[in-house]
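A.B. asks: below: sequence and its predicted model.
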Amino acid sequence: MVLLIDDDKDDCDIFCDAANQVSECKCHCVHSPVDALSVLAKTQKLPICIFLDINMPVMDGFAVLKQIRSNPKFSNVPVVVYSTTPNPNEAKRALASGADRFIRKTSDYSRLVSMLREVKTELIDGRLGNR
């Protein structure tokens, strides 16, 4: 399972469609950061990758990332921050906070598919071989 934590339902639909083109793995979207942390706490099967938006209500993506990275259960799960923020400092902050990658949301569907292929090749495929 690929997990996307994003409060924007349209972005979730587009992302999951693109993810399904890249991998046969199921894409699951959770719209609330609080719900996402609850899902992760209860899950038996770890996601192969977590994609995380930054700008969300109640709890921002940095707080979610901190919670994920503080749990040893998720130490080998890649986390990709997936956000619209144009601020390069946010990307640096995400990486410094434990994200494996930062990618900017795009309205270009083929570009999204391409970015997800890169993530799959560079972050996911190698780790799956090590599990």
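C.D. replies: Structure received.
A.B. asks: use CA for all of it now, contacts and neighbours both
C.D. replies: Fine.
A.B. asks: isn't residue 112 right next to residue 104, touching?
C.D. replies: No - Residue 112 is beyond contact range of residue 104, at 9.3 Å (criterion: C-alpha atoms under 8 Å).
A.B. asks: comparison target, given below:
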Amino acid sequence: MKTGTNLFADVVIVDDDEDDRFLMDYAIDQLPLNLNVVTVSDARDVLTYLQKCQRPPSLLITDLNMPCLNGFELLNLLKQSTHYRDIPVVVLTTSQAQEDRERCYRAGANAFIVKPGDFSEVTKLLHSCIQIWLGSSRS
């Protein structure tokens, strides 16, 4: 878990793939914004982090297919909680299955996006997500 000592995050990234976490964190760092990003490798870790943080993050980006607790289960837990249900959740996954997309939206996902393979596309995608859910006034 990359949290430092700060118990507040603008953006939380949940992905079991270390390379994907690094890529997304790096892409966000390239944006002309001052954001605190927390990355975790497991959905259980994000639940622990949320219990300790000073306030809920402004955006949570999660992978879908993770061991132990997958993105569907994480979505269900978040959206059933009075404390966390208002956190915007973007599912960023390699899955292109329509069934997965529909299941995520039924569980309360704000967006379902297939991971692009190109770094510049990842950066554009994350910038768009941040503008939508955090506002363009972040700096």
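C.D. replies: Right, received. Where do you want to start? Source: prediction; values computed, not measured.
A.B. asks: circling back to that earlier point, higher neighbour count, residue 112 and residue 104 of the first structure?
C.D. replies: residue 112 (19 against 15; other C-alpha atoms under 10 Å).
A.B. asks: aligned partner of that one in the second structure?
C.D. replies: Taking TM-score structural alignment, the alignment pairs residue 112 of the first structure with residue 122 from the second structure.
A.B. asks: one step back: now do the shared contacts for residue 112 and residue 104 of the first structure.
C.D. replies: Listed contacts common to residue 112 of the first structure and residue 104 are nil; contacts here mean C-alpha atoms under 8 Å, 6 or more residues apart in numbering.
A.B. asks: average distance between the longest helix that the second structure contains and the first structure?
C.D. replies: Ordering each helix of the second structure by length in residues (DSSP state H) puts helix 119-134 first. Superposed on the first structure, helix 119-134 of the second structure shows a mean distance to its aligned partners of 1.3 Å (mean C-alpha distance after the TM-score superposition for the first structure).
A.B. asks: give me the three-state assignment for whichever residue in the second structure pairs up with residue 44 of the first structure.
C.D. replies: Using TM-score structural alignment as the criterion, residue 44 of the first structure maps onto residue 54 of the second structure. Using DSSP: H, G, I helix; E, B strand; the rest coil, the structure places residue 54 of the second structure in coil.
A.B. asks: before we move on, what about residue 127 of the first structure?
C.D. replies: Recorded secondary structure, residue 127 of the first structure: helix (three-state DSSP).
A.B. asks: what's the burial count for residue 45 of the first structure?
C.D. replies: Count around residue 45 of the first structure with other C-alpha under 10 Å applied: 8.
A.B. asks: so who does it touch?
C.D. replies: Going by C-alpha under 8 Å, 6+ apart, the list of residues near residue 45 of the first structure is empty.
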